[in-house]
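> Next comes the sequence, and after it the predicted model I'd like to discuss.
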Amino acid sequence: MRGPRPRMAVVTAAALLLALAAGGCRKAPPEVPMLLPRVEAGELPPLAERLPEQPLVVSTADPGAIQGGSLRLLDREARAWSTAQLRMAGLFRYDQVGVEVLPDIALGYQLAADARSLTLSLRPGHRWSDGQPFTADDLIFWWEAYAGNPAFEPDPFWRFETGEMQVTRLDDSRVRFDFPEPYPMVVDRWGRAAFSAEGPEGPMLPAHYLRRFHADYDPGAEALAEAEGFEDWQALFEDRIAPTRFDPERPSLFAWLPERRDGDRLRFTRNPYFHQVDAAGRQLPYIDAVEVRVHEDGDAFRAALSNGEADFEAYFIDTPDFDALEAGAAQGRYALRVATDLHGSMFTIHPNRNASDPVLRELFAQRDFRWALSLGIDREAIVREVFGGRARPYPALPLPEQPFFDPSWATLHIEHDPATAGRLLDGLGLDRRDAEGRRLRADGQALVMRLEMLASDPLNKPICAAVERDWRGLGITTECGATASPARFLEGQAAGQLLSPVWPTGRTTRFALRSDPRAFGFTDPAQQWWAPEWTRWLASEGREGSQPPAEIQDLAQRFEAWRALPAESPDYVRLGRAYFAWFAEALPMIGTVGLQEHPVLVGTRLRGVPAEGLYWGSDTNFYTPYLPPTWWLED
């Protein structure tokens, strides 16, 4: 099985520069102006010696781009995680919509026919930011020192009940990963740069720098940890590999490197060994530096935006901010572009099939009841009232761009049809009402739907109020319960206290539909909102939880068959369509609205940011599909 189809050409660095010179240029592409003094002083090798033998040629980069300048960013967090993701480079990256995996640091990969082995190819001659070689040894170090080392908490993604994963160095530029079972999901995961970049999640670390902090390689690591105030050497090591650590000494493969920090101001400068070039052979990134100002206070952050202090922002703004951002565009010297949020339904109701209330549990098991609840919601009103028209009715399903998606699913059972909803409820024996018009359950109590949601999401309250209004028209009482923190919400889920939890339908792209499916799969009871006890039984092979009906057991088997297939397999589409057709028709989760418009703020001096076909979300690592190394400043 071949790796991802390359969209960016790969040629040797020397051949690229020679070809450009031979093609009519009097000389090879010039050095980056910022780096030229260091090259002339002998502090840095010339460009051809700093690039990999086969650099990544970004053909979409603007040939008229100007090199230089400083990009201005704002951040809300002292750890600057948003900025880390902007600077990040991984083995691979996703396209805008999270379907295709494209090469970045990696030259490519080869997945075995049985998907039990993957050979990863690196770019020969690639170097860390300090000029030291980046080789297969850095991937082996990640596995032996950290991810596969019993001294650290294991990442469940790399653990198998059927055996152990093996990581083998084939040569300087090739590493083979052998799995005890078919595991094509590793490619899905690596498409998100945060999971294939240097750091605890990604499969490489700068071994030559980090050995000194690890007791298996340096006996002085424990004393160093104590001297720096860490509990043990493991804590020291994890601190040193954190992608958000502001550490000018740690070698990196990112586009921009930490240079200095002064209070709430951070500066990052270009990586002289970055592996990307444009079609003319000029090294990326075009922009020399990234200047970040941290405003943890929301009002201060918004004031800075309105004062024109940011060249780009999308991470800390959302759909409700559109009106204010549009009003301040002239003063803030920016324009707004519109991306589609990568969430499906933002407010998804999960009638708990394992609810502690036996009457509700029986009702939730009836497809007609779930259909009635869905048909009773006026989603167009929610779009107008809550989102100002900047969203659309959408079920609890993956994004429509996924290759297995049937277009008919996008509108199935989500039209507003209260008359049909009422007939379905009557047919379930819910035709009796009390003096207040509330439908009565089989035990004579009023039918009450209690929706538990997070108080921290400002959209939850108005959407729940709209659902309460609509269901009241059906004779159903709705209670909107708000939980203060995600931790308490998860505790309530684990204790079986949530009758109908509300949670967004995220993980709707290739990145996580198989590796972290949440309510679409049966791997994690803590995040399987509509069938937690069945999931507990399936995940523990019957040792815990409650046994699901045959229909759900068959569904779980189909999921396992689908997740064992390479995404390039024709059966990937066939089995994926069959699997999600069940969710579209059975409606175990009731979606409301989603695919909302997400604002993307682009300063008037910033160029190179894509203008169309934009998406925004964690599945694609937010910034990565926007190719920040190709951005440039007009002034």
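Here it is on my side, so go on. Numbers count the residues shown, from 1 in each chain.
> alpha carbons only for contacts and neighbour counts from here, please
Fine.
> count of neighbours near residue 558?
15 (other C-alpha atoms under 10 Å).
> Verify the stated contact: it with residue 581.
No. Counting by C-alpha atoms under 8 Å, residue 558 does not reach residue 581; the two are 11.9 Å apart.
> need the contact list for the nearest residue to residue 456 once chain neighbours are set aside.
Spatially, and ignoring its direct neighbours in sequence, residue 456 is nearest to residue 484 (6.7 Å; C-alpha to C-alpha, 6 or more residues apart in numbering). Shown in contact with residue 484 (C-alpha atoms under 8 Å, 6 or more residues apart in numbering): 454, 455, 456.
> Below is an additional structure, to be compared with the one above:
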Amino acid sequence: MLTRRTALGLFATALLPARLKAADREPDYLRKRIDAGELPPAAERLPKVPRVMDVTEFGGLPGRHGGTIRTIVSSQKDIRLMTLYGNTRLVGYDRNLAFVADVLESFDVVEGRIFTFKLRDGHRWSDGAPLTAEDFRYCWEDVLNNEDLSSGGLSVSLLVGGEKPLFEIVDPLTVRYTWKAPNPDFLPNLAAPQPLTLALPAHYLKQFHKKYQDEDKLAKLMKKNKAKKWTGLHIKMSRTYRPENPELPMLDPWCNRTPLPAEQFVFERNPFFHRTDQNGLQLPYIDKVVLSVSSSSIVPAKTGAGESDLQAHGIDFNDYTFLKDSEKRYPVKVTLWKKTQGSRFSILPNLNYDDQVWSNILRDVRFRRALSVAINRHEINMASFFGLATPSADTVLPQSPLFRPEFANAWIDYNPDLANRLLDEAGLAQRDDDGIRVLPDGRPAQLIVETAGESTLETDVLELVSDHWMQVGLAMFIRTSQRDIFRSRALAGKVMLSLWQGLDNGVPTADMSPAQLAPTAEYAYQWPLWGVHYVSHGAQGTAPDLPEVVELMRLLGEWQRSASMADRTRVWDRMLSIYTDQVFSIGTVNQSLQPILRSARLHNLPEDGIYGFDPTSYLGFYNPDTFWLEDA
């Protein structure tokens, strides 16, 4: 809810554009279209109350329009990075990870269950069409609640006690969502890296919807776009998170102008973007972002060869020395940010593994604890991270207000004697002639850890772990496969242990959902079948039957019904305690470092930052629309 002080600040900053001469407000990139009458002047392209970004607040400099940023991606799918970097949300996060209105002019929450959203008067989609309540109605009634388009039902974040909200249009610029009970999951999902979609460009998408389009014309559109069903056509043309349709009107700072397939994608500035700097200059500063597709194995080499102006994707800490050396040959700078994951690498025992003997063992907490205390994290830190990371369980970081030292220290001390004792107690006391422990059915205890094979650093860490586990009588083998195959095997229960990153969000506040601590996603590899069960509302997978996991699900439900910060904090604390004590994820080190390479001419990218997917959207947390190029 806006305070009087905030409202006055918005009113004052809304006047800023008038202080600049009209000619000074216009990007040269758009000038021809403006002169030709194809685009209105900036004063008419901006909302009456734009969102004002004070770039000096965190040590930045007011910029200027112009220039192109080059970056490298490892597949066509990675154009979704632009959705993350654009960081355009109905409700987003400020630098303190508090909720702030972004696309919305304001939002009001009553009793944690009534959410009233006010749109910015004059805000337009990238094609110039007004953003209004009709775009929310279309998304709600004709997409989210259309059984053909949303066969899986509504997102769980839109359901409270299994019931959906009452949606109302208060006026052309105000909409409201009302539940009978609190829904604390709602705002975090709007601010998420892959945000909940509540508004779609109805004026554009209705042509692909059978409710609004003539049957013959719809058939022609399906044929033109190689779609077998109208639903597939609508989904293809409306995809916002991975912006593959250049014709789809957007709200992001840059819009894709390149159709699939392509080896290079050009994103151009959105003439109707709703943010300005404190001087009234419309953002983004940068005119174009060019994404070049390359094999993941050579992204570091191309980055170090001067082919990128801004790079974080596809490079890792083991590339740092090489990239730092490129500063001698190219006008670039390389800095190190701290990763936000709960663990840089985490080993996930699959509690849904389809081998019954192994499943019983993996579900025994003594076995999971033994695996953890058998790992020498100090050696991993020194050998793979030059001692710059922090040995830790897979948990939240000290930067989170929810951090407690006992969570970070849970079952991480290197103790082979304790590991041996726990393994004996778990029924693996017998060994064969080679010293390998023997399963109850007589097979040797051979662990198989699978990875997506996307980093040599993964293999380096696993080879050390293999040595550690061998010392306590457990043989370990590494299997790498392509990510899609790896995920398919995990969902089928064919993966025994996975190597993945730890908690996506290592810097949560109590206002953010603790769903990552429970089986709520199909790609949570320690319990994929339980996760599928949750996502599918019980239609697929199986329900959790391990008491501690059932308790995590109960606590998550308690958080989802909470109406106060105190209640949410208490739930987070209890869930973190169970998660770390039960070692559902075997963390290694966290607060590891991520190289960030940028052009020496690029301003307003912090020297020090935090880097991760959730909740910070990688570079998006620092608003790349405020980055600018000197001598562009």
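Perfect, I can see it now. From a predicted model like this one, the values you see are computed outputs, not experimental measurements.
> tm score of chain vs chain?
The TM-score (TM-score structural alignment, normalised by the length of the second structure) is 0.85; 617 aligned residues with a C-alpha RMSD of 3.7 Å.
> And the residue nearest to residue 456 of the first structure, what's its match in the second structure?
In the second structure, the residue paired with residue 484 of the first structure is residue 481, using TM-score structural alignment.
> and if you look at residue 257 of the first structure?
Aligned by TM-score structural alignment, residue 257 of the first structure pairs with residue 255 of the second structure.
> Figure out how far the one helix or strand that match maps to is from the centre of its chain.
According to DSSP states H and E, residue 255 of the second structure maps onto strand 254-256. Strand 254-256 of the second structure sits 19 Å away from the centroid of its parent chain (C-alpha atoms, centre = their mean, to the nearest Å).
> Using the aligned residues only, give the average distance of that strand to the first structure.
Aligned to the first structure and superposed, strand 254-256 of the second structure gives a mean residue distance of 3.2 Å (mean C-alpha distance after the TM-score superposition for the first structure).
> From residue 381 of the first structure, how far out is the nearest residue to residue 217 of the first structure once chain neighbours are set aside?
Once flanking residues are discounted, residue 217 of the first structure sits nearest to residue 211: 5.5 Å by C-alpha to C-alpha, 6+ apart. Taking C-alpha to C-alpha, to the nearest Å as the criterion, residue 211 of the first structure is separated from residue 381 of the first structure by 59 Å.
> ok, now residue 179 of the first structure?
Distance from residue 179 of the first structure to residue 381 of the first structure, counting by C-alpha to C-alpha: 49 Å.
> what about those two, which has more around it?
Legend: neighbour count by other C-alpha under 10 Å for residue 179 of the first structure and residue 381, higher for residue 179 (21 against 16).
> Touching, the more buried one and residue 111? I think so.
No. Using C-alpha under 8 Å, residue 179 of the first structure makes no contact with residue 111, being 11.3 Å away.
> Identify the contacts common to these two.
With C-alpha under 8 Å, 6+ apart as the test, residue 179 of the first structure and residue 111 both reach residue 117.
> which residues does residue 438 of the first structure contact?
Residue 438 of the first structure neighbours (C-alpha under 8 Å, 6+ apart): 446, 447, 475, 476, 477.
> Residue 74 of the second structure now?
Residue 74 of the second structure neighbours (C-alpha under 8 Å, 6+ apart): 293, 294, 295, 296, 299, 314.
> Map it onto the first structure.
Match for residue 74 of the second structure (TM-score structural alignment): residue 76.
> Next, the closest residue in space to its match that isn't next to it in sequence: secondary structure please.
In this structure, residue 76 of the first structure finds its nearest non-sequential neighbour in residue 296, 4.4 Å apart by C-alpha to C-alpha, 6+ apart. What DSSP: H, G, I helix; E, B strand; the rest coil gives for residue 296 of the first structure is coil.
> Looking at the second structure, name the residue matched to residue 296 of the first structure.
Match for residue 296 of the first structure (TM-score structural alignment): residue 294.
> What is the neighbour count of that match?
For residue 294 of the second structure, using other C-alpha under 10 Å, the count is 17.
> Next: residue 554 of the first structure.
Residue 554 of the first structure, neighbours per other C-alpha under 10 Å, totals 11.
> residues contacting it?
Contacts of residue 554 of the first structure (C-alpha under 8 Å, 6+ apart): none.
> what about it, distance to residue 548 of the first structure?
10 Å.
> Pull up the distance across stretch 378-391 of the second structure, start to finish.
From start residue to end residue, stretch 378-391 of the second structure stretches across 7 Å - C-alpha to C-alpha.
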